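Undergrad: sequence first, then the predicted structure, then my questions.
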Amino acid sequence: MKSPFALTALVALAASMQVSAQPLPKGTALKPPADAGAQPDVPVDLMKAVTKRLSADDFEGRAPSTGVEPKVLDYIVAQFKAAGLQPGNKGEWLQPVPTVEMTAGNFTPMTVTGGLSFKPGADYVAGSYRVTPKSQVKDSELVFVGYGIVAPELGWNDYAGVDMKGKTAVILVNDPDYATEGEQGLFKGRRMTYYGRWTYKFEEAARQGATAALIVHDTFPAAYGWNVVNSSWTGAQYSVQKANDGMDQTVANGWVQKSVAEAILKAAGKDLAGLTKAAQTKGFRAVPLGLKASFGFDNTIRRSTSNNVVGVLPGKTRPDEVVLYSAHWDHLGHCAPQGTKPNDDICNGAVDNADGVAALTAIAKMNAEAGPAARSQVFVALTLEESGLLGSEYYGANPIYPLDHTVGGVNMDALLPAGRAKSYTQTGGDKSELGDLYLKALAARGLTDVPEDHPERGGYYRSDHFSLAKRGVPMFNVERSGDLVDGGTAAGEKAAQDYTDNRYHAPADEYSDNWDWTGITQDVELFYDLGRTLADGTMWPNWRQGDEFRAIRDKACAAATKGCNTK
């Protein structure tokens, strides 16, 4: 995901180069899958053509809700048709996604009883999900709520016994056991769970009826510095339009510097370090601070509509059961020139994510050539990923195909043009029973699975598959490792670092006829296999016991009359 605080998938890939499977003997060739004869050839020329066209200058970087969007959509629809898909939204190709852009300004200082005053930007940042011209928090009681987590399956409730109406939650970043080296502990140790994501903490504060929520920034558990927080909350913020204009959300969400939190707690006669330690223990109870906070800002509001593109291959025996494939079509549009082309202000987004849409189209064509699967296969080119996963968020909240009838799926985002790899990794770790299919598919190819590097960064929660996962649908998010067949980790790291340093979110992310497509082809072979196995099978995968999304899936399946209730 390229959300406000996301480290990019490619940055994560570059980091993961440090993890490698055992090197293969020189000259060893990785074997094709056992069923390679039954798998259609990957249409590499089609992927080249789609990537080249989508990243052409006249598509102006594919910014959503701009004058170029209709031309981009027409092209994707034409490619979906040519691949053999049918319109996937009740006879239509498009799913409109209504959005709101809000830009906050005219911030007041944040004042806290006892004479404390903190500057916007330097000390705190804030925004609102409520679509209103003014956001004002006035004399709101501050309550320290630890990590702000309610996890019934773990017997954990940081809000137990406290009424948050009219109050402001002061929340620690990440999970209670983030400092653990391994993955032991209720919250999977160093591996971040959804409960550790800043988005979850704001959502839970709203569910608790809080007026505002303030996360305490700390560089190590956050995995980024204050400069990232500050820059990310400057300028336009985007959300999906809701009928109630977000009035069920908090008045304001924000972050405060750790030093600010320390000063506030000291004024309350408390110690941040001591309360942090207490909050890491099961049974912690929220602590009212006896202080009140006030701050506010104005909002400039703009409403617009973009579109997801949806195609389908109907299933032949169980068409009401769905396997989902997704990739986002949007990018940044015009951006600041960089490097040796001072007049080039188009962020073409060839890797991010024109080649993902090309892979999506290729897999659609391969499945059409293979003939109908037992289950229906739905292909969605999503919009507004770069604005916070909004296209997938809207689909998840307004699914064309019921989520309790959606078996699982595969998401494709920023496939690096480089060589074939010896191994793959599951972002998020072994979260669901999809992992069993993944390991079998790797073994059939002579590939290995390697651990995700930097699991504390929560990479699983930063791309479009997450919008489905948090609603209970198991989704594959697997990536090629940097241990390449030709050149090993040195070659892989060089390719990823070049993209990260010189091309990511920059005008230099352009298509080249000199790209190495062998690794992307390997990705597509694997993605096709994973999706087709689900589409031809009877499996209804669930999340592993103890996963944060297990209860959501269980509840949906228990209420369903068919779909996942038939497993």
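TA: Received it, and whenever you're ready, just let me know what you need. Numbering: from 1, shown residues only.
Undergrad: only C-alpha atoms for contact and neighbour calcs from this point on.
TA: OK.
Undergrad: and the helices in the stretch 51-200 of the chain, which stretches?
TA: According to DSSP state H, counting those that start in this stretch, the stretch 51-200 of the chain carries its helices in the segments 69-83, 198-207.
Undergrad: which secondary structure elements does the host helix or strand of residue 436 sit against?
TA: Taking DSSP states H and E as the definition, residue 436 sits inside helix 434-444. On a contact count with 3 or more CA pairs under 8 Å, 6 or more residues apart in numbering; DSSP states H and E, helix 434-444 meets strand 448-449, helix 518-536.
Undergrad: which of the ones you listed has the highest mean neighbour count?
TA: Stretch with highest mean neighbour count among the helices and strands packed on helix 434-444: helix 518-536 (a mean of 21; mean count of other CA atoms under 10 Å).
Undergrad: show me what it is packed against.
TA: Where contact means 3+ CA pairs under 8 Å, 6+ apart, helix 518-536 is packed against strand 318-328, helix 355-370, strand 375-382, strand 406-411, helix 434-444, strand 478-480.
Undergrad: now the second one against strand 318-328, angle please.
TA: Yep, that's helix 355-370 we're talking about. 150 degrees (axes from the mean of the first three to the mean of the last three CA atoms, to 10 degrees).
Undergrad: need the contact list for residue 283.
TA: Counting by CA atoms under 8 Å, 6 or more residues apart in numbering, residue 283 touches 156-158.
Undergrad: quick one: contacts for the residue lying closest to residue 34 once chain neighbours are set aside?
TA: Leaving aside its chain neighbours, residue 34 sits nearest to residue 444 (5.6 Å; criterion: CA to CA, 6 or more residues apart in numbering). Taking CA under 8 Å, 6+ apart, we find residue 444 in contact with 31-34.
Undergrad: presented hereafter is structure B, for comparison with structure A:
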Amino acid sequence: MLYSAGLRAVLAIALGWGAQAVMADAAPVSGEAIKAHTAFLSDDLLEGREAGTRGYDIAAAYVATQFALYGLKPAGANPDFYQKVPLRRRSLQPDGVRFEMRTKSGAQLYQNGRDIAVDASATTLDEVIEADVVFAGWGIRAPGLRHDDYAGLNVRGKAVVILEGAPASFPGALRAHYSWIQQKERMAAEAGAIALLTLKSPEREQFSPWERTRQARPLPALGWTDPAQREHAPTIKATITLGPEVARSLFAQGGRNVDEIYQQSISSPPRGFNLPASIRLARKSVHEDSSTSNVIGVLPGTDASLKNEYIVVASHLDAWVGPKGGPDTIYNGAVDNAGGIAAMLEVARVLSAAGGAKRSVLFFATAAEEKGLLGSDYFVAHPLVPLHDIVGAISVDGLMAFHDFAGIVALGAEHSTLGEISLVAARSIGAVHEPDPIPGRGNLALSDQYPFLRVGIPVLFPNPARGSRRGGGEDVAAWDEYESRHYHQPSDDMKLPLRWDVAERWGQYMYAVVAGAANGSRRPLWYEADELAAVFAPTAARVKRP
């Protein structure tokens, strides 16, 4: 399939960045190539690509081989395409959790995976945590938004009960940032708390249901280890999600109705207060140290003055692996995210065939995204190229090629000039930008662009928009079927009704975005008076919004 004249012209005219020559010489994005990559990476032989497993290592070798074939180079002084990420797998011993809530009515034992949900400790093999309980609203300190749930509360040495998520009044992207549980753990630890007890409001239940949490949280988990960096930082010892009945019982002890607090939180932040209760958590964990690898290849820039600036294109190589109780125990992760890696590989191939771009492009297959953005978080803590030389980060997560989409939801687009580049790319394939339909989910903090955002780098996280299709009307059946029955399930495999012509069109959009960012006469810049830039990049250069 040849690129349309519209794609070349729109890029060249609207961007004014020499994209026409790049597009004219580029080999076309191939839907069949995307299909072939997806099929290999989601095959049963790779057994789910969980980070730290043989299947993941096979997938990493496959991606590294493709990078070599496309003429990519190792990043910085790295000798090859791999960045080792040290991991610690933590799991609970059999019957390794005893959780007790003590109130004026007496002590009540609760069962992990039924009444509460807690995972193994990342630092301690055998521990007992005892603490009084304090309710602290959303558990957020956001000075720029004049919000402080810890104001007037003494939480030092205590267990803090907080609502999951963030106030609806927060700007969308900042709502995502402050919803992230690791960010809430940092804020609680800085306030002196030693444990978190989280609550699922009815709104949060839509995106992160208790039923899924109670099953998944007690399972073995991964984290990256770096004692030298983290030994001085305050930490939360345990984060425990309370089931709905436990939450109601706890608040009733203080004469409070937790459902009324949920309702109040919709319109105004609930004030914190002490609860007449304490917790005792006895937990025995097992640690297994290992490692996995990010896979990173650089297509060097061609412009002498711009080649030391980098556009990062990140896509996670691992798949979600959950409970294995059914007849099919392999979580193939075709859509999430073998297809995203496949699209990224096609962008790398086509951009290399076009002779590269003015800026260097760092293609980044991340490890352990499904375990908490571990690979991208590790890279940002241990960058192979200077962080100040990374001028933009674009995430490719998911291949939602179920319908001939008319819109693109480009998260982060409203905050920097990456949005202008994305809009031009969308128009080149006959699509438009559409607003985030589920801002409460906090998706900008749920993929590999987020660690880059936290260090002040403009980011973009695009996906096709659900439903609307070219030519009018809606087509939601396959999309909704995937989200309700196949997302993060063993059935996310090549039997899904993916349309490879649509995957090809999506690849064309992604190529146009990366080429536009990498060939621009100016680096991606934050907009003036942008709330994200104010938090994450207060001293960065700004431009006026268009």
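TA: Structure's in. What do you need? This one's a predicted model, so the numbers in the text were calculated from it and none came from an experiment.
Undergrad: quick one: TM-score?
TA: Once superposed, the chains reach a TM-score of 0.84 (TM-score structural alignment, normalised by the length of the second structure), with 516 aligned residues with a CA RMSD of 3.3 Å.
Undergrad: related to what we said a few turns ago, can I have the buried ones of the contacts of residue 444 of the first structure as a ChimeraX selection?
TA: Typed into ChimeraX, the next command selects the buried ones out of the contacts of residue 444 of the first structure (criterion: 16 or more other CA atoms under 10 Å):
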select :33
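Undergrad: nearest to residue 327 of the first structure among the contacts of residue 444 of the first structure?
TA: residue 33 (24.3 Å; CA to CA).
Undergrad: so the closest one sits in a strand?
TA: No - assessed by DSSP: H, G, I helix; E, B strand; the rest coil, residue 33 of the first structure does not belong to a strand; its assignment is coil.
Undergrad: verify the stated contact: it with residue 445.
TA: Yes - using CA atoms under 8 Å, residue 33 of the first structure makes contact with residue 445 at a distance of 4.5 Å.
Undergrad: mean deviation, the longest strand belonging to the first structure versus the second structure?
TA: Under DSSP state E, the strand in the first structure containing the largest number of residues is strand 287-313. Average distance, strand 287-313 of the first structure versus aligned residues of the second structure after superposition (mean CA distance after the TM-score superposition for the first structure): 1.7 Å.
Undergrad: quick check: buried residues in that strand?
TA: Within strand 287-313 of the first structure, the residues that count as buried by 16+ other CA under 10 Å are 287-289, 291-299, 301, 306-313.
Undergrad: which secondary structure elements does that strand sit against?
TA: Looks like strand 287-313 of the first structure contacts helix 69-83, strand 86-87, strand 94-105, strand 110-112, strand 134-144, strand 375-382 (3+ CA pairs under 8 Å, 6+ apart).
Undergrad: Provide the aligned range in the second structure for the last one.
TA: Going back to what we said before, that points to strand 375-382 of the first structure. Strand 375-382 of the first structure corresponds to residues 359-366 of the second structure when matched by TM-score structural alignment.
Undergrad: show residues contacting that stretch.
TA: With CA under 8 Å, 6+ apart, stretch 359-366 of the second structure has contacts from 63, 75, 293-303, 306-318, 341, 344, 348, 375-376, 448, 518-519.
Undergrad: among those, name the buried ones.
TA: Looks like the contacts of stretch 359-366 of the second structure have 63, 75, 293-302, 306-318, 341, 344, 348, 375-376, 448, 518-519 buried, using 16+ other CA under 10 Å.
Undergrad: contacting residues around the corresponding residue of the second structure for residue 496 of the first structure?
TA: Superposed on the second structure with TM-score structural alignment, residue 496 of the first structure falls opposite residue 479. Taking CA under 8 Å, 6+ apart, we find residue 479 of the second structure in contact with 400, 402-403, 466-467.
Undergrad: and if you look at residue 218 of the second structure?
TA: 91-92, 112-113, 117-120.
Undergrad: check residue 42 of the first structure too.
TA: By CA under 8 Å, 6+ apart, residue 42 of the first structure lies in contact with 362-363, 366, 521, 524-525.
Undergrad: farthest pair in these?
TA: Using CA to CA, the two most remote members of those are 366 and 521, lying 12.4 Å apart.
Undergrad: just to revisit the earlier point, for the helices and strands packed on helix 434-444 of the first structure, which one sits closest to residue 347 of the first structure?
TA: Comparing these by CA to CA, helix 518-536 comes nearest, at 21.3 Å.
Undergrad: what's the nearest residue to residue 396 of the second structure if we skip its chain neighbours?
TA: Nearest residue to residue 396 of the second structure in three dimensions, chain neighbours excluded: residue 315, at 4.9 Å (CA to CA, 6+ apart).
Undergrad: quick one: what helix or strand has residue 325 of the second structure in it?
TA: Counting by DSSP H and E, residue 325 of the second structure is part of no helix or strand.
Undergrad: how close does it sit to residue 215 of the second structure?
TA: Separation of residue 325 of the second structure from residue 215 of the second structure (CA to CA, to the nearest Å) stands at 11 Å.
Undergrad: looking at those two, which is more packed in?
TA: residue 215 (15 against 7; other CA atoms under 10 Å).
Undergrad: helix, strand or coil for the aligned partner of the more buried one in the first structure?
TA: In the first structure, the residue matched to residue 215 of the second structure (TM-score structural alignment) is residue 231. Put simply, residue 231 of the first structure is helix when judged by three-state DSSP.
Undergrad: distance check, residue 231 of the first structure against residue 237 of the first structure.
TA: Distance, residue 231 of the first structure to residue 237 of the first structure, using CA to CA: 12 Å.
Undergrad: do residue 112 of the first structure as well
TA: Per CA to CA, residue 112 of the first structure is found 26 Å from residue 237 of the first structure.
Undergrad: and for residue 548 of the first structure?
TA: 27 Å.
Undergrad: same deal with residue 107 of the first structure?
TA: 15 Å.
Undergrad: next one: residue 394 of the first structure
TA: Residue 394 of the first structure is 16 Å from residue 237 of the first structure, where distance means CA to CA.
Undergrad: tell me which of these two has more neighbours.
TA: residue 394 (24 against 19).
Undergrad: ok, the aligned residue in the second structure for the more buried one to residue 452 of the second structure distance?
TA: Superposed on the second structure with TM-score structural alignment, residue 394 of the first structure falls opposite residue 378. In this view, residue 378 of the second structure and residue 452 of the second structure are 11 Å apart by CA to CA.
Undergrad: same question, residue 173 of the second structure
TA: 14 Å.
Undergrad: same check on residue 205 of the second structure?
TA: Residue 205 of the second structure is 28 Å from residue 452 of the second structure, by CA to CA.
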